[in-house]
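S.K.: Take a look and give me a structure for this.
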Amino acid sequence: MQIVRAAQRRTATTPNATMTTLASPTLGAAGTSLWLVEMPAGIQGPEHAFAGEVVWAITEGSASVRVGESEHSLEAGDTVVIPAGVMRQFTAGATGFTGVVTVGEGEVTRGDGASAGVPPWVA
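M.R.: So this is what the prediction gives:
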């Protein structure tokens, strides 16, 4: 058993969002990463895919997600499961959104097909 204390969390801020690592292979978890995403209103994240299945639970606000060629609206309380290797892109709604995300295999492929490695909030 591992307990990750609030003081141990890591935070990474990009031009698109702030990610707070709740657990990861370098922070108490054996092979699963769990993080919090906070994205301001109107911001669009980069198109990318994870090597593993990704589960997003929107806890506050609203967003849209494009998965492959389909676009879907999400609001607080919605959960989206994205298959491994499928490109996706989130756009925050009018008030932004907060969500909790988990993935087992954290290597990322960018929209141009190049590897982006494992993000620091997933490592």
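S.K.: From here on, just use CA atoms for contacts and neighbour counts.
M.R.: Fine.
S.K.: Helix or strand: which one has the most centrally placed residue in the chain?
M.R.: Centroid-nearest residue in the chain: V101, 4.9 Å away (criterion: Cα atoms, centre = their mean). Take DSSP states H and E as the rule and V101 turns out to sit in strand 88-103.
S.K.: now that strand, how far from the centre of its chain.
M.R.: 7 Å (Cα atoms, centre = their mean, to the nearest Å).
S.K.: Please verify my assumption that the residue nearest to the centre of the chain contacts T32.
M.R.: No: under the contact definition of Cα atoms under 8 Å, V101 does not touch T32, with a separation of 10.5 Å.
S.K.: Sequence B follows; please return its structure for comparison with A:
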Amino acid sequence: MYVVSESEQRTTRTPSGSMFALAAPSQGSTEISTWRVEIGADSATPVHVIDREQVWMPLSGEFEIEVEGRTGQARTGQAVILPAGAVRRLKAVGGPAEALVAMAVGGKAMLPGSEDRIPLPWAE
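M.R.: Coordinates of the predicted model:
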């Protein structure tokens, strides 16, 4: 058994939000990576692609999720399944939003139209 706590060393901050690493291969998990995301009010992730399926579980606030040109919303008590390879963007609406995210280990990000795979430090 491993108990993993958030730490400043395993936190990644960007202009739109923060990712707080939890379970990952570097923390003893061999199959699943999880992290907590905070996105500031009316801030959004960049448009991007992840090569693994992700499940976003809102903990507070509300998210607008755009996947492959379709838009939906999610809040506490819901889960959003984002398919691998889908172009996506998530935005906090009406205030800040927070979610727990899970995906299979080894996931990488890409910009639409690019083959360059970008490691996700919070999931390694």
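S.K.: what residues are up against the residue nearest to the residue nearest to the centre of structure 1 when sequence neighbours are not counted?
M.R.: Excluding the flanking residues, the one nearest V101 of structure 1 by Cα to Cα, 6 or more residues apart in numbering is W56, at 4.5 Å. By Cα atoms under 8 Å, 6 or more residues apart in numbering, W56 of structure 1 lies in contact with T79, V80, V81, G99, V100, V101, T102.
S.K.: Flag every buried residue along stretch 107-117 of structure 2.
M.R.: Neighbour counts using 16 or more other Cα atoms under 10 Å place G107, K108, A109, M110, L111 of stretch 107-117 of structure 2 among the buried residues.
S.K.: Distance check, Q2 of structure 1 against P83 of structure 1.
M.R.: 28 Å (Cα to Cα, to the nearest Å).
S.K.: That should have said A63 of structure 1, apologies.
M.R.: 19 Å.
S.K.: just M19 of structure 1 next, same as before
M.R.: M19 of structure 1 is 21 Å from P83 of structure 1, by Cα to Cα.
S.K.: Between the two, which has more neighbouring residues?
M.R.: For the pair M19 of structure 1 and P83, the greater number of neighbours falls to M19 (23 against 16), based on other Cα atoms under 10 Å.
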